[in-house]
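Visitor: Any chance you can model this:
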Amino acid sequence: MTQDALIAAISIFTAGITIAIGSIGPALGEGRAVAQALAAIAQQPDEARTITRTLFVGLAMVESTAIYCFVVSMILLFANPYWDHFRAVGG
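Guide: All right, here's what the predicted structure looks like:
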């Protein structure tokens, strides 16, 4: 296996693991946040607007973690900084 092929294989594997693990946490967090918001709205229906607004802000922050993982995996696949380094060292 050549050095380029090894870097490609490791990059693809790491990108897949990044997406797989990086999407589990936000999914669980979003599910719990929605469940808690629904419970709060059920207990205090008059505050539904405030709870909903706060929920959407919180969901956006939780989702940003998954987006960061997606960006890292895209960098590993398409703009890998190690390609140029190993090509320069390898000749």
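
Visitor: only C-alpha atoms for contact and neighbour calcs from this point on.
Guide: Fine.

Visitor: Quick one: list the elements packing against the helix or strand encompassing residue 89.
Guide: Using DSSP states H and E, residue 89 maps to helix 82-90. If contacts are counted by 3 or more CA pairs under 8 Å, 6 or more residues apart in numbering; DSSP states H and E, helix 82-90 sits against helix 3-43.

Visitor: one more to line up against the first:
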Amino acid sequence: MDDISWFALGSTVIAALAIGIGVIGPAIAMGRAISSALEALARQPEAERPIMRTLFIGLAMIESLAIYVLVIALIILFRNPLLEYLVESGG
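Guide: Modelled structure (predicted):
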């Protein structure tokens, strides 16, 4: 295999690892947020609306972290400037 093939293979593996590792944090945070919201609802059922509203806003913020990881991984895969440099240098 030539240098470009190795570089593309490495970029793909790194992007897959980045997605896998990068979503662990948001997944744990979402689980903790939902668990805490359920505990709060069990203690104060009459405060359901404010708790749920805050929960959904928090979950949206946490989910944005996972989306950022996906965007960076897609940039690594499809718009990698190092790959363009390797192609131009004839490597």
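
Visitor: Work out the TM-score between the chains.
Guide: Superposed pair, TM-score by TM-score structural alignment, normalised by the length of the first structure: 0.92. Supporting alignment: 91 aligned residues with a CA RMSD of 1.2 Å.

Visitor: contact partners of the helix holding residue 89 of the first structure?
Guide: Outside helix 82-90 of the first structure, the residues that touch it by CA atoms under 8 Å, 6 or more residues apart in numbering are 3-4, 7.

Visitor: Please name the residues that touch the spatially most central residue of the second structure.
Guide: Computing the C-alpha centroid of the second structure and ranking residues by CA atoms, centre = their mean puts residue 66 first, at 2.3 Å. Contacts for residue 66 of the second structure (CA under 8 Å, 6+ apart) come out as 22-23, 26.

Visitor: cool, and residue 63 of the second structure?
Guide: Counted by CA under 8 Å, 6+ apart, residue 63 of the second structure has contacts residue 26.

Visitor: mind listing what residue 43 of the first structure touches?
Guide: Residue 43 of the first structure touches nothing, counting by CA under 8 Å, 6+ apart.

Visitor: oh sorry, the question was meant for residue 17 of the first structure
Guide: Contacts of residue 17 of the first structure by CA under 8 Å, 6+ apart: none found.

Visitor: so how far is residue 6 of the first structure from it?
Guide: Using CA to CA, to the nearest Å, residue 17 of the first structure is found at 17 Å from residue 6 of the first structure.
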